[in-house]
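J.: After the sequence you'll find the predicted model.
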Amino acid sequence: MISFKMILKSVVFILLFSTFILKSVNKNLIPNNLGRNYTKLDSFKSVLVTRNIQIKNYFNYLDSLIKSINNKSNLPLTEHILVRYNPWIIDTLLNTDYYTMMEKDSFVYNQKELIVLRKGIKILIPDSLEIEKLIKTFSSTFLDINIPEYKLRIFQDSLLLYEFPIRVGRNERKYLKMGDRVTNLKTINGIGKIVDHVKNPDYYNPANGRQYFVTRRDDDKITKLPQIPWLVTEINGVRNGQLIHPTTNPKTLNKAYSNGCIGTKEGDAWVIYYYAPINTKVNIRYDLLNINKQGDTISLKNIYGIKQLIN
């Protein structure tokens, strides 16, 4: 017969071995470089944010997180996929809009200091099937911009997801020091795509080439310039510097006001960014006849005086 002492030794050995295996598995589930920034949870289904993340650190945080997840799981995860899988992040960023904050009696001098990921929240990690589904969604999503209507729309196939007011280029020619030439300021229409994102843009006055760091808001208050991504377009095969980016002065929306770029509200710019990864199709058109929600045909003002319309 097996002695009680031998049975006890066997049980102890099994317990010690099991503990060693569990520690090894848990260690492998936690990315090595997460450090104090975040903690891996739920067998790679989510991460727990362990400190407050401000906008100024937001992109570096996500880049580090995604790199760690991809290294450990071989998932084709991207920032756009992760955030679209956690849509509350977009809602949080949208609500950092200066004018949205002012409606809540909260003056924000420096938007970069705002917290967007709070300590204690979980970020869900999509699996391979969910990632594939989002990739297909991105491939069928496109931006539609009608210049004289001052509208940017986001479509998924034929389904309208969002509609935003915009400003477009002025109907004039002007010398711009940054290009060192007289430039046609009209927004150029045509078919193209998003070719780049500028996540921490520098602000320059294109007319004189001077960099600036603060802005005067519509309410006459001065603030630092926000950190919101700019979308770089390629239209008709040409990268002509025509960007999609936020304006700090929404009173200029629904006008031909810019130097050719397409301007949006700050909050809207976050939504557009996360629905338009690189290679998203962009259709910029100049259609003067528009059908409203009631089915009526509306004739828009010909802001550029174009006689022959090019779609």
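T.: Great, that's in hand.

J.: contacts and neighbour counts: CA atoms only from here.
T.: OK.

J.: what helix or strand does the residue nearest in space to the middle of the chain sit in?
T.: Central residue of the chain (Cα atoms, centre = their mean): residue 273, 3.2 Å from the mean position. Residue 273 is located in helix 266-274, with elements delineated by DSSP states H and E.

J.: Following the chain past that helix, name the next helix or strand.
T.: strand 281-285.

J.: tell me the angle the longest strand seen in the chain makes with helix 266-274.
T.: Using DSSP state E, we find that the single longest strand of the chain is strand 190-198. Computed with axes from the mean of the first three to the mean of the last three Cα atoms, to 10 degrees, the direction of strand 190-198 lies at 100 degrees from that of helix 266-274.

J.: helices and strands around strand 190-198, which ones?
T.: strand 230-235, strand 281-285 (3 or more Cα pairs under 8 Å, 6 or more residues apart in numbering; DSSP states H and E).

J.: Highest mean neighbour count out of the ones you listed?
T.: Greatest average neighbour count among the helices and strands packed on strand 190-198 goes to strand 230-235 (a mean of 23), per mean count of other Cα atoms under 10 Å.

J.: now the strands for the stretch 101-250 of the chain?
T.: Using DSSP state E, counting those that start in this stretch, the strands of the stretch 101-250 of the chain run over 115-117, 122-124, 141-146, 151-156, 159-165, 168-169, 173-176, 181-184, 190-198, 214-216, 222-224, 230-235, 243-246.

J.: ok, structure two:
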Amino acid sequence: MKTYKMLPQISTSLLVAIFVLFFLEYCSPKNETFTSYRAKTLSRSVAKSAPEKIHITTHKTIRIDQYFQFLDSIVNKYDSITAYPLSEHLLVRANPWIIDTLKNTDYYYMKTRDSFIYNQKEMIVFPKGATLVLPDSTRAKQLLESFKKTRLSVNIPEFKLRIFMDTLRLYEFPVRVGRNEKKFLKMAGRMVDLKTETGSGTIVKHVRNPDYHNPVSGQQYLVTKRDDGKITKLPQIPFIETEINGIRNGQLIHPTTNPITLGKASSNGCIGTKEADAWVIYYYAPIGTKININYNLNVTDATGKKSVIQDIYK
């Protein structure tokens, strides 16, 4: 009698198991195995239960030459459990002290503190034990919305780059612009008008570990002569590529190691900034940020006073 009663129970269990396996194998999303389907389901449940704010502690010292790889590792690790798309720019803007730390690696800032920096890449960004915070959903949404409202504006003859959020001016930086001449550039393979071009467009690319080349000769530089006459290695600071009027013409926003040239038409067409300012601009200009490059001679200063400035390109 016991055997007879057990047989239907065993049969029913087997039927249920077969049905479950059949459902998972053939009714789960197309081309997914049971393992991948289970992993994705688990990932979604983890994302829903993940804490709104996550603190990340560095377990070793992070220098500038390791900095971007370290941020990428955080983004890759935590993007799947945040309720928003995590990115390097979002992470850093949620921890604004990082920008301040990077600004302080500027050669000329360190010089004011009686410190000579030969190789900026060896400077420390995160000491061991430093803490970064992943923002909660509310803060992340605010930052993502601010990215959409942010734009860059350059006025060539004024030698100014400004960062706006809607109509609010957040920053104003001195820049250098292209020279008023034409020259053969080996890197372009042709005669080039070096004047910085005007127009509207977007930020289309970041070069986080740029090479430095002389566009005239094509020669690569590994060191630079500073305004004080000292030689140092070139810093690792991102270059920002623009697309103006639908054309990528090689017009970049990037730092200069010779800030004595700021406020002048002295570049080969690019927009040059201080090293410290370049970090701020980079983190306020994620891919897709709008930019306007203007040539306005009629300007208004911070006090509301209007004036007409010099026509540098005539």
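T.: That came through, no problem. Keep in mind the model is a prediction, meaning the values are calculated, not measured.

J.: hang on, the earlier thing: wait, which of the strands of the stretch 101-250 of the first structure is closest to residue 260 of the first structure?
T.: For residue 260 of the first structure, the closest of the strands of the stretch 101-250 of the first structure is strand 168-169, at 3.8 Å, according to Cα to Cα.

J.: Measure the mean distance from the closest one to the second structure post-superposition.
T.: By mean Cα distance after the TM-score superposition for the first structure, the fitted strand 168-169 of the first structure averages 0.1 Å away from its aligned residues in the second structure.

J.: The second structure: matching residues for that strand?
T.: Mapping strand 168-169 of the first structure onto the second structure (TM-score structural alignment) gives residues 177-178.

J.: circling back: so which of the helices and strands packed on strand 190-198 of the first structure is nearest residue 146 of the first structure?
T.: Closest to residue 146 of the first structure of those is strand 281-285 (Cα to Cα; 4.9 Å).

J.: what's the closest one packed up against?
T.: When contacts are defined as 3+ Cα pairs under 8 Å, 6+ apart, strand 281-285 of the first structure sits against strand 141-146, strand 190-198.

J.: deepest of those strands, which one?
T.: Comparing those by mean neighbour count (mean count of other Cα under 10 Å), strand 141-146 ranks first with a mean of 22.

J.: Tell me roughly how far that one lies from the second structure on average.
T.: Strand 141-146 of the first structure sits 0.4 Å off on average (mean Cα distance after the TM-score superposition for the first structure).

J.: From residue 230 of the first structure, how far off is the counterpart of residue 313 of the second structure in the first structure?
T.: Counting by TM-score structural alignment, residue 313 of the second structure lines up with residue 304 in the first structure. According to Cα to Cα, to the nearest Å, residue 304 of the first structure stands 25 Å off from residue 230 of the first structure.

J.: next one: residue 189 of the first structure
T.: 19 Å.

J.: looking at the first structure, where would I find the counterpart of stretch 189-204 of the second structure?
T.: The aligned range for stretch 189-204 of the second structure is 180-195, by TM-score structural alignment.

J.: contact partners of that stretch?
T.: 147, 168-176, 231-237, 242, 258-262, 276-286, 304, 310-311 (Cα atoms under 8 Å, 6 or more residues apart in numbering).

J.: Kindly reformat the helices and strands packed on strand 281-285 of the first structure as a markdown table containing distance to residue 55 of the first structure.
T.: Conversion of those to a markdown table gives the following (distance: least, Cα to Cα, whole Å):
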| stretch | distance to residue 55 of the first structure |
| --- | --- |
| strand 141-146 | 26 |
| strand 190-198 | 14 |
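
J.: Quick check: which of those is nearest to residue 294 of the first structure?
T.: strand 141-146 (18.6 Å).

J.: any idea where the helices of the second structure begin and end?
T.: With DSSP state H as the criterion, the second structure has helices at 2-26, 34-49, 64-78, 88-93, 97-103, 107-112, 137-149, 275-283.

J.: Nearest to residue 159 of the first structure, out of the helices and strands packed on strand 281-285 of the first structure?
T.: Shortest distance between residue 159 of the first structure and those, using Cα to Cα, is found for strand 141-146: 9.2 Å.

J.: Pull the contacting residues for residue 160 of the second structure.
T.: Contacts of residue 160 of the second structure by Cα under 8 Å, 6+ apart are 154, 172-175, 263.

J.: Tell me the residue in the first structure aligned with it.
T.: By TM-score structural alignment, residue 160 of the second structure lines up with residue 151.

J.: what does residue 101 of the second structure give?
T.: So residue 101 of the second structure corresponds to residue 92, using TM-score structural alignment.

J.: Distance check, the residue nearest to its match when sequence neighbours are not counted against residue 56 of the first structure.
T.: Nearest residue to residue 92 of the first structure, sequence neighbours excluded (Cα to Cα, 6 or more residues apart in numbering): residue 116, at 6.2 Å. From residue 116 of the first structure over to residue 56 of the first structure the distance is 10 Å, taken as Cα to Cα.

J.: if we can go back for a sec, just the helices of the second structure: most buried one?
T.: helix 275-283 comes out most buried of those by mean count of other Cα under 10 Å, with a mean of 22.

J.: That one vs the first structure, average distance?
T.: After superposition onto the first structure, helix 275-283 of the second structure sits on average 0.2 Å from its aligned residues (mean Cα distance after the TM-score superposition for the first structure).
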